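Q: Attaching a predicted model along with its sequence, questions to come.
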Amino acid sequence: MILPDGYSDVPTGKIAAVVTHLEMTSPPPRRDDPPGAWRLRKAETPKLDWYRDLYRRVGEEWLWFSRARMSDAELAARIHAPDVEVYALVVHGNDEGLLELDFSEAGNCELVYFGVTASLVSTGAGRYLMNRAMELAWRGGVQRVWVHTCTFDHPSAVAFYQRSGFRAFRRQIEIADDPRLDGTAPRDTARHVPAIE
């Protein structure tokens, strides 16, 4: 459905975001790693509690909620799928970043989740993580790597993806139940997105 020009009401109890899809169809030039004590660790068959904790710590402030609403069976089916890889950015022995790659569509790799915890924003950790993502994504006949972000995410997210070599190709509006109103996320999360009851 295409929304008409002008304002469209969002029902009470819902949130609305502009989602931007970005892609690249060839590997970007290699970028230098920033200085930092980071390393990437592959999470083989990630434990659900571990995944949920890292997902929450990385994404809760940006209203990542879809995985938080999944049952154990749904989440396990997703992150244990054979074409899905989950990685953690490790800092001083602690998992502080999340990278999830989906190779299930032939010739494509989706960066399903990409982010670092709040204390690592603007430290270079995101660049380090993106450099590793590009090394991992461009393999085995991949011809396209894509990602999406939205207006709930960090305000620099789109510019960061563009600097990394992605170009925008699609825009959508996403409307969903506000996760702060049903207990999925704390009420005081994401103050940049007012809750309307």
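A: Perfect, I can see it now. Numbering: from 1, shown residues only.
Q: Please make it C-alpha for all contacts and neighbour counts, starting now.
A: Will do.
Q: which ones are touching H192?
A: F152 (C-alpha atoms under 8 Å, 6 or more residues apart in numbering).
Q: Run through the helices of the chain in chain order.
A: All helices of the chain, identified by DSSP state H, fall at 48-59, 72-79, 125-137, 157-163.
Q: Redo these as JSON lines? Include distance to E85 and mean neighbour count.
A: Output for the helices of the chain, formatted as JSON lines (distance: least, C-alpha to C-alpha, whole Å; neighbours: other C-alpha atoms under 10 Å):
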{"stretch": "helix 48-59", "distance to E85": "12", "mean neighbour count": "18"}
{"stretch": "helix 72-79", "distance to E85": "7", "mean neighbour count": "15"}
{"stretch": "helix 125-137", "distance to E85": "10", "mean neighbour count": "19"}
{"stretch": "helix 157-163", "distance to E85": "20", "mean neighbour count": "16"}
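Q: G36 is nearest to which of these?
A: The closest of these to G36 is helix 125-137. By C-alpha to C-alpha, the value is 7.4 Å.
Q: Included below, for side-by-side comparison, is a second structure:
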Amino acid sequence: MDVITRYLEQTSRSDLRAAKPPSIEVDVVRAEEASPEFGRFLYTAVGGDWHWTERLSWTWAEWAGWLDGGVETWVAHHRGTPAGYAELAPRDDAAVEITSFGLLPWAMGRGLGGHLLVAATARAWDLADRWPGREPTRRVWLHTCTLDGPAALANYLARGFRVYDTRVNVPGDEHEGETPGPWPGAGPRPGAPTGSGGP
């Protein structure tokens, strides 16, 4: 099965479009301590059903190095419980990449995706305000593939992102079989996608 990866961007802060309020109370807060344990938890809890496998082999030190490199993690909470997250990685060309974005399974279908994406993208646009000496953001970008959640692309487009490149079968998208699930040995949850796939 061919996997289609689309790269999307905003080139102006004014590109960002509002979303409807979520159906439940939610706070979006930055995780200011660079915790490898928390970073890995979010990565597996959100990505376990979508073939997010690239970082599963990372050591604690690799996670620490990634998070200490200026990456910001913004987490949506409902009554103290993580509901989803976005990871913002500054790049050298005054760009910010949204390297990870998604919801935990229990939080899907509650209108949180648009709300979290608006909050995360706004924080990408003002990231330089929190990092003295960094050039103001001129571009925010991300990518999604046909193995991501079915609402992902529509959410990005609705929030004002535009597709600037499309590729088929990007290296790393060739995984076969069932998704890994949220932790080693857990396996996929009922209703999780199967087949080849993902980032």
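A: It's in. Bear in mind that the values here come from a model prediction, so they are computed numbers and not experimental data.
Q: So after superposing, what's the score?
A: Scored against TM-score structural alignment, normalised by the length of structure 1, the superposed chains reach a TM-score of 0.80; 181 aligned residues with a C-alpha RMSD of 2.7 Å.
Q: sorry, back to before: nearest to V19 of structure 1, of the helices of structure 1?
A: Closest among these, using C-alpha to C-alpha: helix 157-163, at 10.2 Å.
Q: Now the residue sitting nearest the centre point of structure 1: closest residue in space that isn't a chain neighbour?
A: What sits nearest the mean C-alpha location of structure 1, by C-alpha atoms, centre = their mean, is Y113, with 2.9 Å. In space, and not counting its chain neighbours, Y113 of structure 1 is closest to E100: 5.0 Å by C-alpha to C-alpha, 6 or more residues apart in numbering.
Q: Give the equivalent position in structure 2 for the residue nearest to the centre of structure 1.
A: Residue pairing (TM-score structural alignment): Y113 of structure 1 is matched to S100 of structure 2.
Q: before we move on, back to that, what residue of structure 2 takes the place of the residue nearest to Y113 of structure 1?
A: Using TM-score structural alignment, E100 of structure 1 lines up with E87 in structure 2.
Q: Run through the residues that contact its match.
A: V71, E72, T73, W74, I98, T99, S100, F101.
Q: May I ask which two of those are separated the most?
A: Greatest spacing in the contacts of E87 of structure 2, by C-alpha to C-alpha: V71 and F101 (13.2 Å).
Q: What does L117 of structure 2 correspond to in structure 1?
A: Counting by TM-score structural alignment, L117 of structure 2 corresponds to M130 in structure 1.
Q: Next up, the contacts around that match.
A: S164.
Q: Now do F152 of structure 1: how many residues are near it, please.
A: Applying other C-alpha atoms under 10 Å, we find 19 other residues in the vicinity of F152 of structure 1.
Q: Nearest residue to it in space, ignoring adjacent ones along the chain?
A: Nearest to F152 of structure 1 is W62, by C-alpha to C-alpha, 6+ apart, at 5.3 Å.
Q: Please say which position in structure 2 the one you found maps to.
A: Using TM-score structural alignment, the equivalent of W62 of structure 1 in structure 2 is W50.
Q: repeat for A76 of structure 1
A: Match for A76 of structure 1 (TM-score structural alignment): A64.
Q: Could I get the contacting residues of the residue nearest to that match when sequence neighbours are not counted?
A: The shortest distance from A64 of structure 2 to any non-neighbouring residue, by C-alpha to C-alpha, 6+ apart, is to P36 (5.4 Å). Taking C-alpha under 8 Å, 6+ apart, we find P36 of structure 2 in contact with W60, W63, A64, L67.
Q: that older thread, mark which of the contacts of E87 of structure 2 are buried, thanks.
A: Buried subset of the contacts of E87 of structure 2 (neighbour count, 16 or more other C-alpha atoms under 10 Å): V71, E72, T73, W74, I98, S100, F101.
Q: Let me see the ranges of the strands in structure 2.
A: Applying DSSP state E to structure 2 gives strands spanning 4-10, 27-30, 72-78, 81-90, 95-103, 139-145, 162-168.
Q: want to throw those into JSON lines with distance to A151 of structure 2?
A: Putting the strands of structure 2 into JSON lines (distance: least, C-alpha to C-alpha, whole Å) gives the following:
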{"stretch": "strand 4-10", "distance to A151 of structure 2": "14"}
{"stretch": "strand 27-30", "distance to A151 of structure 2": "20"}
{"stretch": "strand 72-78", "distance to A151 of structure 2": "18"}
{"stretch": "strand 81-90", "distance to A151 of structure 2": "14"}
{"stretch": "strand 95-103", "distance to A151 of structure 2": "10"}
{"stretch": "strand 139-145", "distance to A151 of structure 2": "11"}
{"stretch": "strand 162-168", "distance to A151 of structure 2": "16"}
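Q: which one of these lies closest to R17 of structure 2?
A: strand 4-10 (10.6 Å).
Q: Can you point out the buried residues in the closest one?
A: So strand 4-10 of structure 2, judged by 16+ other C-alpha under 10 Å, has buried residues I4, T5, R6, Y7, L8, E9, Q10.
Q: Please list all residues in contact with the nearest residue to the first one once chain neighbours are set aside.
A: When the adjacent residues along the chain are set aside, I4 of structure 2 lies closest to V168, with 4.6 Å between them (C-alpha to C-alpha, 6+ apart). Under the criterion of C-alpha under 8 Å, 6+ apart, the contact list for V168 of structure 2 reads D2, V3, I4, T5.
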